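J.: coords below, sequence missing:
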């Protein structure tokens, strides 16, 4: 099955009130009020038509359920690798926008697995291996602007993708699959921006 990325948006003010060494456990307990092994995937899909699964009130975080693609980290890594293959074919403004967007959300993995993200603010631990991405609220508007530039122009990448990546092992199966995952990340960023929250990606 491989490693999945669990994407959570959270109220940074509320998160800051939790002691640093307890944050990941609290996030996990809040984002998964029902243990994952006991959850009904069909019920989750019904509960999250827009991708967001909300815990009981008062809700200060929510988990994104990849509803049209996959949360598999290996698929995200393949998307980053495909972008590296075709980025030189993109117009400069589209290249810059997707470099920023993907660089923050879907970093390429080193040979020994995904790199941990930077630590939370005021966290005495230099890094936490269970955190795959971390975007503070003040980073989200820039990601939203990058996506606003890229979203209407994804079709420009179809021809270079088909020429460079289609059928390659270690790449998304099709341009449409890669674009679908990008659009879901666009939903993630839009959800966080609408609330002024940050994003965390957990193992």
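T.: The structure has been received and is ready for your questions. Worth saying up front: this structure is predicted, and the values here are computed from it rather than measured.
J.: C-alpha only now, for contacts and for neighbours.
T.: Fine.
J.: residues contacting the spatially closest residue to residue 66 that is not a sequence neighbour?
T.: Nearest residue to residue 66, sequence neighbours excluded (Cα to Cα, 6 or more residues apart in numbering): residue 51, at 6.2 Å. In this structure, residue 51 makes contact with 45, 64-67, 187, judged by Cα atoms under 8 Å, 6 or more residues apart in numbering.
J.: buried sites along stretch 57-64?
T.: Residues 60-64 are the ones in stretch 57-64 that count as buried (16 or more other Cα atoms under 10 Å).
J.: What is the particular helix or strand that has residue 161 in it packed up against?
T.: According to DSSP states H and E, residue 161 maps onto helix 158-164. Counting contacts by 3 or more Cα pairs under 8 Å, 6 or more residues apart in numbering; DSSP states H and E, helix 158-164 is packed against helix 73-86, helix 175-195.
J.: Secondary structure class of residue 109, three-state.
T.: coil (DSSP: H, G, I helix; E, B strand; the rest coil).
J.: Give the burial count for it, as a bare number.
T.: Neighbours of residue 109 under the rule other Cα atoms under 10 Å: 17.
J.: would residue 7 count as being in a helix?
T.: No: counting by three-state DSSP, residue 7 falls outside a helix, being strand.
J.: Check the gap between residue 137 and residue 191 for me.
T.: In this view, residue 137 and residue 191 are 11 Å apart by Cα to Cα, to the nearest Å.
J.: between those two, who's got more neighbours?
T.: Higher neighbour count among residue 137 and residue 191: residue 191, with 22 against 19, using other Cα under 10 Å.
J.: Enumerate every residue touching residue 201.
T.: For residue 201, the contact set (Cα under 8 Å, 6+ apart) comprises 5-8, 131-134.
J.: In addition, the following structure is provided for comparison:
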């Protein structure tokens, strides 16, 4: 898993001004053209009032997808030991973002988001999908502490970045922040690989 990830939230109407195959280059070109200002993991072109996109840089990941992969990997042995309602919410979140799901077939991109030109996209969620995921996060967030015991007892801990409950909960909380901010703005979420 040597893959890197850059997570971007963006105004879909801004992306929709160009054909689907040109949306990814538009997003990448905008990111490289502006000198974004950083703010608690966020990088905002033209400040926090950016009208088209922002980048979230997960602290302590060095831009690597590996911690996100390990979060999904750690969830697998824990999920059967979690209350069904919480398991449902976390399954929805993780399988939509970084985990391949219980059957290994989870899709991380909404159909047609970037047309056929989606090479380099590891996740793409429409504003509608983001709202649903943010709502799932809101329902799961108050119950994260319930994972502590099952996580400590059942998560296999070979070498990997997500090795304990605190790291897992922290990464999940950061994804929750991304989803919440994107949902508040009515924007999409895109994960780009380098």
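T.: Now that the structure is in, tell me what you want to look at. Predicted, not measured: the structure shown is a model, and the values here were computed from it.
J.: still on that earlier bit, pick the one among the contacts of residue 51 of structure 1 closest to residue 164 of structure 1.
T.: Closest approach between the contacts of residue 51 of structure 1 and residue 164 of structure 1, by Cα to Cα: residue 66, at 26.2 Å.
J.: for structure 1, which residue is closest to the average position?
T.: residue 105 (5.1 Å; Cα atoms, centre = their mean).
J.: tell me which element the closest residue to residue 20 of structure 1 other than its chain neighbours falls in.
T.: Once flanking residues are discounted, residue 20 of structure 1 sits nearest to residue 123: 5.4 Å by Cα to Cα, 6+ apart. According to DSSP H and E, residue 123 of structure 1 maps onto no helix or strand at all.
J.: For residue 123 of structure 1, give its distance to residue 13 of structure 1.
T.: Using Cα to Cα, we find residue 123 of structure 1 at a distance of 14 Å from residue 13 of structure 1.
J.: So between the two, which is more surrounded?
T.: Each of residue 123 of structure 1 and residue 13 has its neighbours counted (other Cα under 10 Å); residue 123 has more, 15 against 11.
J.: roughly how far apart are that one and residue 64 of structure 1?
T.: Here the criterion is Cα to Cα. By it, residue 123 of structure 1 lies 24 Å from residue 64 of structure 1.
J.: Would you mind listing the outside residues contacting the host helix or strand of residue 25 of structure 1?
T.: In this structure, residue 25 of structure 1 is located in helix 23-31 according to DSSP H and E. For helix 23-31 of structure 1, contacts defined as Cα under 8 Å, 6+ apart pick out 8, 15, 53-55, 61-63.
J.: Turn those residues into a markdown table, columns for secondary structure.
T.: Putting those into a markdown table (three-state DSSP) gives the following:
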| residue | secondary structure |
| --- | --- |
| 8 | strand |
| 15 | helix |
| 53 | strand |
| 54 | coil |
| 55 | coil |
| 61 | strand |
| 62 | strand |
| 63 | strand |
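J.: between the residues you listed, which is nearest residue 157 of structure 1?
T.: Closest to residue 157 of structure 1, out of all of the contacts of helix 23-31 of structure 1 and judged by Cα to Cα, is residue 8, at 28.7 Å.
J.: Can you tell me what the closest one aligns to in structure 2?
T.: Under the alignment (TM-score structural alignment), residue 8 of structure 1 pairs with residue 8 in structure 2.
J.: contacting residues for its match?
T.: Taking Cα under 8 Å, 6+ apart, we find residue 8 of structure 2 in contact with 53-56, 189-192.
J.: mind redoing it with 7 Å?
T.: 53-56, 189-191 (Cα atoms under 7 Å, 6 or more residues apart in numbering).
J.: sorry, back to before: between the contacts of residue 201 of structure 1, which is nearest residue 172 of structure 1?
T.: residue 5 (16.7 Å).
J.: That closest one reaches residue 73, doesn't it?
T.: Yes: between residue 5 of structure 1 and residue 73 there is a contact at 5.6 Å, judged by Cα atoms under 7 Å.
J.: From residue 2 of structure 1, how far out is residue 51 of structure 1?
T.: Look at residue 51 of structure 1 and residue 2 of structure 1: by Cα to Cα, they are 21 Å apart.
J.: which of the contacts of residue 51 of structure 1 are also in contact in structure 2?
T.: Checked against structure 2 using both residues aligned by TM-score structural alignment, their matches' Cα atoms under 8 Å, those keep these contacts: 64-67.
J.: Inside strands: which ones of those residues?
T.: Among these, DSSP state E puts residue 64 in strands.
J.: For the kept ones among the contacts of residue 51 of structure 1, please prepare a markdown table with the additional fields distance to residue 85 of structure 1.
T.: Below are those laid out as a markdown table (distance: Cα to Cα, whole Å):
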| residue | distance to residue 85 of structure 1 |
| --- | --- |
| 64 | 28 |
| 65 | 28 |
| 66 | 25 |
| 67 | 26 |
